Each structure stands twice: as C-alpha cells, then as structure tokens.
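Colleague: Here's a sequence, model it:
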Amino acid sequence: MQQYLGTLKRLDGNVVEIPVEKLKTAGIAEDGNVEVFSNEQAVFIRSTDKHCDVCGHNNGKLKQVGQMNMCKVCRDELKNDAD
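Modeller: Predicted structure coming up:
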C-alpha cells in the first residue's frame, strides 16, 4: 500500500478542498487571499496577504526578524550592512 505525507483529497470537477489545518500550518487565514501556481510536478499555494515590512514586496520566503517580517533580499542587505 502506498504511503503519503499529506492528506489525500479527490478532485471534484476543478475544485480541491484544502483542510483548514493545512492552511493554518502554512500561515494562510481562512478568509485570506492566495496565489496558485504550478510546475510540471506540483501545484503551489501561498498567501498574498503577507508582505516584507521593509520593502513592501510580497515574498513567499518571509522570515520574522524581531517584530518584522523580512524578505531574503532585505535580510541579506541588513546582514551585509552589519559586516
């Protein structure tokens, strides 16, 4: 029997139900906005409600630095300025 890491869902037309706990784990609010994109192997969903507190750009790789959400570009600039 095949083992899976996630929750299995069957497509219903062109709709897929995503369990709320999976959205919460990804930091996506139930009433939030998301971007859906794909490549040849997977479909990706990410929040569009989170932005870098320094530059304002939306970035899927935000990390909390102190009280701020920062994108990789701003974190790298901050690190380079500290050196």
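Colleague: CA only for contacts and neighbour counts going forward, please
Modeller: Noted.
Colleague: how far is the longest helix seen in the chain from where the chain is centred?
Modeller: The longest helix of the chain (DSSP state H) is helix 72-82. Relative to its chain's centre, helix 72-82 lies at 21 Å (Cα atoms, centre = their mean, to the nearest Å).
Colleague: Packing partners of it?
Modeller: Helices and strands touching helix 72-82, as assessed by 3 or more Cα pairs under 8 Å, 6 or more residues apart in numbering; DSSP states H and E, are absent.
Colleague: Buried ones in that helix, by neighbour count?
Modeller: Buried residues in helix 72-82, counted by 16 or more other Cα atoms under 10 Å: 74-75.
Colleague: Same question for stretch 20-31.
Modeller: Buried residues in stretch 20-31, defined by neighbour count with 16+ other Cα under 10 Å: 23, 28.
Colleague: Could you also give me the structure for this next sequence, so I can compare it with the first?
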Amino acid sequence: MNRFLGILAVVGEDGTIKVPLDMLQTAGIKPNSKVELFSDTSNLFVRTAEKFCDICRTNTNTTSVGNQEICKPCLDRITQAAQEKSQTEAE
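Modeller: This next block holds a predicted model:
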C-alpha cells in the first residue's frame, strides 16, 4: 500500500514545476539560490548547490562552526577525534 506523503504539482508545458516556498525552506533552499537536480528512473531530487563542506568539499547540508561550514560526517569525525584525544590525555 503506497501512502501519499507530499503534494501534487502540475508540470507546465515548458517543463516547470512550482514548489511551495515552505517545502523549499524546510529543505534549506532559499529564493534565488542555486539548486542541483538529479534523477534516477523513477525519482527527481532537488538539493541546494550552494552549501559545501569546507573540509571535504561535499555538496550537502552543513553546520556553521565559527567561520567554517562543516557537514555532519566531518563534524562527527572531529568530535570523535577530540573525544579520543581527551581520553588519551586523561590516562
């Protein structure tokens, strides 16, 4: 059983689709920002093309840490390394 979890949009004659602003905001996409579109055989994906991790350069959601934009995997690695260093120093 497939449950519908989104909204219905109509593809215009010129191929455009209107996406509600609140859905874009939820995804972290602001008006006039650049987005990346990609698809597979049954899905179309949209993501911001303006947020890159300053460490690994991956185009993904990032968190501001000081003046750096850092993705979750890099932030997790930094956190783990800091915890390991703290444990080593405590011993």
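Colleague: one step back: contacts for the longest helix of the first structure, please.
Modeller: 54-55, 61-63 (Cα atoms under 8 Å, 6 or more residues apart in numbering).
Colleague: Which one (most neighbours) among those residues?
Modeller: Counting neighbours by other Cα atoms under 10 Å, L62 leads the contacts of helix 72-82 of the first structure with 19 neighbours.
Colleague: and the residue lying closest to it once chain neighbours are set aside, what does it touch?
Modeller: Sequence neighbours aside, C71 is the residue nearest to L62 of the first structure in space, at 4.6 Å (criterion: Cα to Cα, 6 or more residues apart in numbering). Contact partners of C71 of the first structure, counting by Cα under 8 Å, 6+ apart, are 52, 57, 59, 61-63.
Colleague: still contacting in the second structure, which of those residues?
Modeller: Here is what carries over to the second structure from those, by both residues aligned by TM-score structural alignment, their matches' Cα atoms under 8 Å: 52, 62-63.
Colleague: can you list those residues in JSON lines and add secondary structure?
Modeller: Shown next, in JSON lines, are these (DSSP: H, G, I helix; E, B strand; the rest coil):
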{"residue": "C52", "secondary structure": "coil"}
{"residue": "L62", "secondary structure": "coil"}
{"residue": "K63", "secondary structure": "strand"}
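Colleague: Output those residues in a markdown table, with distance to I45 of the first structure appended to each entry.
Modeller: Shown next, in a markdown table, are these (distance: Cα to Cα, whole Å):
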| residue | distance to I45 of the first structure |
| --- | --- |
| C52 | 18 |
| L62 | 15 |
| K63 | 18 |
